[in-house]
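> sequence below, structure please.
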Amino acid sequence: MKSRYLLFWTLLLVQCFALAWGSVREVALDELQPTRSQRQSTLIILKVIDEYHYKKPHLDDEMSRSILKRYLEVLDPNKSFFTQGDIDRFDVVSDRLDDDLKDARLDAAFSIFRVYRQRVDERIDYALKMLKRDFDFTIDESYRFDRQKSPWTADTAALNELWRKKVKSDVLNLKLKDKPLDEIRSTLAKRYAGIKRRTRQMDSDDVFQVFINSYTLSLEPHTSYMSPRVSENFDISMRLSLEGIGAVLKNENEYTVVQRTVVGGPAALSGQVNPGDRIIGVGQDATGEMEDVIGWRLQDVVDLIRGAKGTTVRLQLLPESEGSGGRSKLVTLVRNEIKLEDQAAKKFVIQGLGGMGSKRIGVIDIPAFYRDFQGYTEGEKDFTSTTRDVRKLLRELEQEGVDGIVIDLRENGGGSLIEATELTGLFIPSGPVVQVKNASGELEVERDPDPDQVYRGPLAVLVDRHSASASEIFAGAIQDYHRGIIIGEPTFGKGTVQTLVDLGRYVRGDKNLGRLRLTMAQFFRVNGGSTQFKGVVPDIVYPSAVQSDDLGERSLENSLPWAKIDAVNYQAQGLGPLEPYRQMHQSRIKDDPGFIYLTQVETMLKEIKAQDTVSLLEKERAVEWDQREKRRKAEKNQFLAAVGLDPEPENLDEEKSRDEPIPDQDDPVTRIMLNEAAHILADYIGGQSRAAMVN
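Now for the predicted structure:
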């Protein structure tokens, strides 16, 4: 097994192309039948998973019930279309789907989908009827907008009441934004009709893909099936330059949510698009109509956002801090090609902070573990490489006379395993870096290929909840070798390896049956512990980590658990006890305005995430909006004032997008965690100097 894994296939699948999930025409109900090719694909998928999946799953009645549960959740995640009566009727196949899959019988899955499509038609017709009503917003009632943990509605009458409140809430949201009633009705009519239209455009391949992925999701979160059409679009997109806004998106309830922004992309450069923001509208060019995309499928929203380099796209965003139906903001972006060099490592120096004395701390920001595999394969001498860039920066920082170095891996979602291994080698003399165990139990140890230790000085690694995969391999190795201090938040916990399997290779002839993204191996640190699930827990944990259990791999259903194997032989270095520096850190941040602000942000987000209902009283909803916005601004401006900066603009829509990123050394919020990491490393350097003088 060769170590050429890209550790973030999900990032590539969403970031690189728009999935063409549905056809462009409405599909007749009687056309929704399984095909011979789909039955053939089913047998191959089961065979591949049985032989090569890391988990070695057992397809039985328990798994069958799990598959049905997830299939219904994918079709109706907010429990807004099916009634309990529907669920009871579907339950007759709950112990049969495992046998159906083994025999490639797909009729039950297609039958359920046909009922789903009928229910969507019924609900949308009812919603459009409700839109013609005049609502009384002085009645004290509430609407539960998040029903994922709620029971299924008892009957059609209960479902009608649910949709009456939904339509009323949607009308109120737009009314509070000063939209006239005619425009509100027009906007919502298009939104609801779009749900019906897009559901009717789903064809047999789409139904099969949804059902099979309900099976793969019952195994673990990272194994998934791509239909032939999606596979073809993937191949086309990988041959094209990556042009768009540089945002990784996911679907959450009715919203398209920004999962992360890509360094060097227009979204990140703007400074206005942040993880957790919900995209509620997309407009083309400077004056094109703003398409309401609430309720759209993820793939359709991505398709709308992507476009040619140099063209303009406008996004109506609902910030994470606004909750459901809060105040939105408009962001204008110019699509551009995201180049490898835009993600290159960068350096700067932190000095002159209170309490650090004359110490100078170098910072190397590594946004991704990048490697130009084509340039390497073609024998280019100076092919782009994270390790090569960092080696150069380390030497420059040493020439500048820094006392220590912080490697900043915040927001680094991973990349090349080779680069993670070679980068670790710059900081250790030699030895193993990570263990990779495959489904057969075979173990491969990835080792530092270069005995040259480029940097031997004081080192810290700053991580956060978004540091994943290759970042966790590097941080875990540095921690195991006691080579540096790991600081920040527990990392994402993505410790598995995926590969793409072409299903057509298992049949005669040139047949496209799609591909299976298969989890086939797991990473283990040199101390034997996995990076899976738990991630890397820092030596010094920041208080912003209080919600870490609700994030990353730990928040995903059916994630592979943390595991441990035997450690390999490696020579740990003498970092020394860290408790004194942990106590100094806690004492310093107790009254620090930056960490107070970060804690306030976390508290507000936690409150918003816990809220699953909204008032349908107009006055009460308006007060909620105002109070939340006043609180958010007061907390942000209190922090800005404490660090000597001007308050943020009064109107979010008046903010201007940037063409260049704000460097980390100039971003006051980014600097909160970074400055403290520099303080901690300076404390450590001072402690080591005092210990050397005593000895």
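
> going forward, measure contacts between C-alpha atoms and count neighbours the same way
Noted.

> longest strand of this protein?
Counting residues, the longest strand found in the chain (DSSP state E) is strand 515-524.

> could you name the helices and strands sitting against that one?
Packing partners of strand 515-524 (3 or more C-alpha pairs under 8 Å, 6 or more residues apart in numbering; DSSP states H and E): helix 36-52, strand 224-226, strand 432-438, strand 496-502.

> list the buried residues in it.
Buried residues in strand 515-524, counting neighbours by 16 or more other C-alpha atoms under 10 Å, are found at 515-524.

> do stretch 78-89 as well
Buried, per 16+ other C-alpha under 10 Å, within stretch 78-89: 78-83, 86.

> among those, name the ones in helices.
Asp86 (DSSP state H).

> which residue sits closest to Ala108, ignoring its sequence neighbours?
Computed as C-alpha to C-alpha, 6 or more residues apart in numbering, the closest residue to Ala108 that is not its neighbour in sequence is Val93, at 7.3 Å.

> next, count neighbours for that neighbour.
Burial measure for Val93: 15 neighbouring residues, criterion other C-alpha atoms under 10 Å.

> Val248 now?
Neighbourhood size, Val248 [other C-alpha under 10 Å]: 20.

> contacting residues around Glu419?
Counting by C-alpha atoms under 8 Å, 6 or more residues apart in numbering, Glu419 touches 369-371, 385-387.

> go with 7 Å
By C-alpha atoms under 7 Å, 6 or more residues apart in numbering, the contact set of Glu419 is 369, 386-387.

> show me where the stretch 401-550 of the chain has helices.
With DSSP state H, counting those that start in this stretch as the criterion, the stretch 401-550 of the chain has helices at 417-425, 470-480.

> now do the buried residues in the last one.
For helix 470-480, the neighbour count (16+ other C-alpha under 10 Å) marks 470-480 as buried.

> can you redo the residues you listed as TSV with distance to Arg123?
Converted to TSV, the buried residues of helix 470-480 look like this (distance: C-alpha to C-alpha, whole Å):
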residue	distance to Arg123
Ala470	45
Ser471	46
Glu472	46
Ile473	48
Phe474	51
Ala475	50
Gly476	51
Ala477	54
Ile478	55
Gln479	55
Asp480	56
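
> which one of these sits closest to Ala677?
Taking C-alpha to C-alpha as the measure, Ala475 is the one of these closest to Ala677, at 14.6 Å.

> here's the other one to compare against:
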Amino acid sequence: MQRSKRVKKSLILALLTVAFSTQAISLEPSSTLRLAPTKEQAQTAYLSAQLLGRYHYKTQPLDDALSEKIFDRYLKSLDPERLFFTQSDVDAFSEARTRLDDAIQRGNLAVPFAMFQRYEQRAVERLSTAREQLKQGFDFSQKESYPYARDKAPWPRDDAEARDLWRKRAKNDWLRLKLAGKDDKAIRETLEKRYDNYLARTQRNKSDDVFQIFMNAFAMSIEPHTNYLGRSASDDFDISMRLSLVGIGAVLQERDEYITIRELVAGGPAAKSGKLAVGDRIVGVGQADGSVSDVVGSRVDEVVKLIRGTKDTKVLLDILPAESGPDGKHKLISLVRDKIKLEEQAAKKSVIKVSEGAVQRKVGVITLPTFYEDFEGRRRGDKEFRSASRDVVRLIDELKKEKVDGLLIDLRNNGGGSLREAVELTGLFIDKGPVVQQRRPDGKIGVESDDNAGVAWDGPMAVLINRGSASASEIFAAALQDYGRAPIIGESSFGKGTVQTLINLDEVAKNDKPKFGELKMTVAQFFRVNGGTTQLKGVTPDIRFPSIADPDSYGESSYDNALPWIQIDAATFKPAGNLKDVVPALQSRHQARIGKDKEFQLLLEDVAEIRRLRETKLISLNETERRKEKETQEARLKAREKGDAKDKLAAIRDDGLQSGERSLAADLAAEKARKDVKDVLLDEAARIVADEAELSNAKPQLAMREKAKAAGQAIR
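Here you go, the predicted model:
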């Protein structure tokens, strides 16, 4: 531990002693950069520019105009809340504003790296300012405020204004801990460690990190959903799509300078060995040859790379047990890597029982976090390849056996995934027909259709969405809405109406070994079968729920360069039902019910409070005022406490601490408490589906079911 602290201080000192004037930054290569661009990065940037300029859906020349957009987006990526740079820093960068296009095309990336180094220097200075304030203390009787929402604020004029901003930030950090009941000694120790950890993280940035940030600023300046994926990001994307990896089955977290085991995945090598426990710290990682590398002070992604590998190979872990102090006895364990299934991101089912008088109905809920698909497994012809639609079919079969009366597909915060999976999932609920239209850059329209006869579920159903439901989620929800197959419940979705493809830059360059990474590039815009698009507007729910998300800062409409909303001709399709026949009745019942539902009314109060706080953008630094606000909030929470809700609410109150500053046990307890809080919106959505089931039972069976039976079609 002593060694790592000395290393940290020497690195910080090295940053502070970098000679960095406020003159304009040179566009020529420099030997003074701590992090410098590589030859491969220059080649990657050039190749990416050629592909984006020729094949992107929204063709845009890499010229001075685009350079200015890249410049502004890069600054925002580095300092989104405008806390580090000053206006003089931005002025010093001004020569680069219209020359980043030349830098990319000529393979000279010195300037974005120099800008990043300025950011690192400012980070050291700002955190040093905050740390000095901890020694001086604060006067909480003053009437002043901290502007915590600064994304649209002007840059601090000079260092004096920046230092005052950080004084207020540190004062707010202190006051939060004080209001949570911490004494001065504990507060000072907590904040000193917080600021030191921030500085240490800054020093662990690598050349690839800078390049990743800059390339995304470049790509997203063309269109919001175009991205660059370095080798690590590309690997993570592949894992998220196939829901599996080869490793030991442990969720890791940085805590202080240790990589700590946060969770053991059931059935993985780590859990099955019985040799590891939550809270154990990994201080070294080795391979089969027996050599072990020290990983104290390393980033979690670096340690993950060392632990992952080829199936059936050995990995050695030097472990400092959870109960041991820094000088405790280590243990060396050997594990054999295996395939780990990431079930947390897979489709799941549950059943909600809804009672209405003497009648009880069961609503099956399928929660789908993402539209995953094992592309490589499908390509190889694996019979058991993993995909969202295949898992959902299995879950529907299980729910049928439980004799559910209706089905609710929960797509909240599902950001999309595989387009093919969106089409195949839609096909589980409609009997053949177009699902989505695509318009390519040349203006030609293609139609993606469900060609399989029959459905997996022909009963009452609904789809639950929110602002975080995007892309493939919107394709699915829009199709079921257009077909009249299911009412959409919730809030307006994200509004992403574009299609991306992955381009392997190494394949394009014919590299023998991976060097360049991948481009996720927008190549088409998708349209509903009715001819409209979800672009910008999203999917409008048939039954609206209160919205917590801020549309000005989250969603497609928050981007300044999003594609416009347009309309094309409708595809030829035959609706499966008419939502106009059922939605008014469902809406009427919903309104009558929530008017009497105490928990739903409390949710509406919370939403109103969140909106109020969002609009203020300032927080008082006066202790008397803050205590009064806290007491008001505490009174609101206390009025709700009953039974086990008391413990859950206590766990989510503001304690002034950030992630990793509590004990691991406290962090896990708080996380569990948040998960266990009653999902009022899900329960109400289930009640709406139960209403739909009741209404459908009072009428002839669904037209689609009758049609399928009459045609003698098998229900798949």
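
> so the longest strand of the first structure matches what in the second structure?
Using TM-score structural alignment, the residues of the second structure aligned to strand 515-524 of the first structure are 518-527.

> quick one: that stretch to the first structure mean distance?
Its aligned residues in the first structure lie a mean 2.4 Å from stretch 518-527 of the second structure after superposition (mean C-alpha distance after the TM-score superposition for the first structure).

> on that earlier part again, could I get the helices and strands packed on strand 515-524 of the first structure as CSV with distance to Arg197 of the first structure and mean neighbour count?
As requested, those are arranged in CSV below (distance: least, C-alpha to C-alpha, whole Å; neighbours: other C-alpha atoms under 10 Å):
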stretch, distance to Arg197 of the first structure, mean neighbour count
helix 36-52, 24, 17
strand 224-226, 23, 24
strand 432-438, 44, 23
strand 496-502, 32, 19
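
> okay if I get these as a markdown table plus distance to Asp100 of the first structure?
Shown next, in a markdown table, are those (distance: least, C-alpha to C-alpha, whole Å):
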| stretch | distance to Asp100 of the first structure |
| --- | --- |
| helix 36-52 | 10 |
| strand 224-226 | 18 |
| strand 432-438 | 29 |
| strand 496-502 | 23 |
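
> gap between stretch 205-224 of the first structure and the chain center?
Mean-position distance between stretch 205-224 of the first structure and its chain equals 19 Å (C-alpha atoms, centre = their mean, to the nearest Å).

> same question, stretch 172-186 of the first structure
That offset, for stretch 172-186 of the first structure, works out to 32 Å (C-alpha atoms, centre = their mean).

> which residue is the nearest non-sequential neighbour of the alignment partner in the second structure of Ile478 of the first structure?
Using TM-score structural alignment, the partner of Ile478 of the first structure in the second structure is Leu480. With sequence-adjacent residues excluded and distances taken as C-alpha to C-alpha, 6+ apart, Leu480 of the second structure is closest to Ala486, at 5.6 Å.

> right, and the one you found touches Ala478 too?
No - at 9.7 Å, Ala486 of the second structure does not count as touching Ala478 under the criterion of C-alpha atoms under 7 Å.

> make sure Gln212 of the second structure is indeed in a helix.
Yes - using DSSP: H, G, I helix; E, B strand; the rest coil, the assignment for Gln212 of the second structure is a helix.

> list the contacts of the residue mapped onto it from the first structure.
Using TM-score structural alignment, the partner of Gln212 of the second structure in the first structure is Gln209. Gln209 of the first structure makes contacts with 225-227, as judged by C-alpha under 7 Å, 6+ apart.

> how close does Gln209 of the first structure get to Asp203 of the first structure?
10 Å (C-alpha to C-alpha, to the nearest Å).

> Met130 of the first structure too?
With C-alpha to C-alpha as the criterion, Met130 of the first structure and Asp203 of the first structure are 29 Å apart.

> and Ser657 of the first structure, by the same measure?
From Ser657 of the first structure to Asp203 of the first structure the distance is 40 Å (C-alpha to C-alpha).

> as CSV, the contacts of Gln209 of the first structure with distance to Gly283 of the first structure would be great.
Listed next are the contacts of Gln209 of the first structure as CSV, based on distance: C-alpha to C-alpha, whole Å:
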residue, distance to Gly283 of the first structure
Tyr225, 31
Met226, 29
Ser227, 29
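
> residue ranges of the strands in the stretch 451-600 of the first structure, please?
Assigned by DSSP state E, counting those that start in this stretch, the stretch 451-600 of the first structure shows strands spanning 459-463, 485-488, 496-502, 515-524, 540-541.

> tabulate these in TSV, adding columns for distance to Trp9 of the first structure.
Output for these, formatted as TSV (distance: least, C-alpha to C-alpha, whole Å):
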stretch	distance to Trp9 of the first structure
strand 459-463	21
strand 485-488	26
strand 496-502	8
strand 515-524	8
strand 540-541	29
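
> show me where the stretch 201-350 of the first structure has its strands.
Going by DSSP E, counting those that start in this stretch, the stretch 201-350 of the first structure shows strands at 224-226, 243-244, 247-252, 255-261, 278-284, 290-292, 312-318, 329-334, 336-337, 346-351.

> which one of these is the most hemmed in?
Mean neighbour count (mean count of other C-alpha atoms under 10 Å) peaks for strand 243-244 among the strands of the stretch 201-350 of the first structure, with a mean of 26.

> average distance between it and the second structure?
Mean for strand 243-244 of the first structure is 4.8 Å (mean C-alpha distance after the TM-score superposition for the first structure).

> over to stretch 594-607 of the first structure?
Looks like 2.0 Å for stretch 594-607 of the first structure (mean C-alpha distance after the TM-score superposition for the first structure).

> no further questions, thank you.
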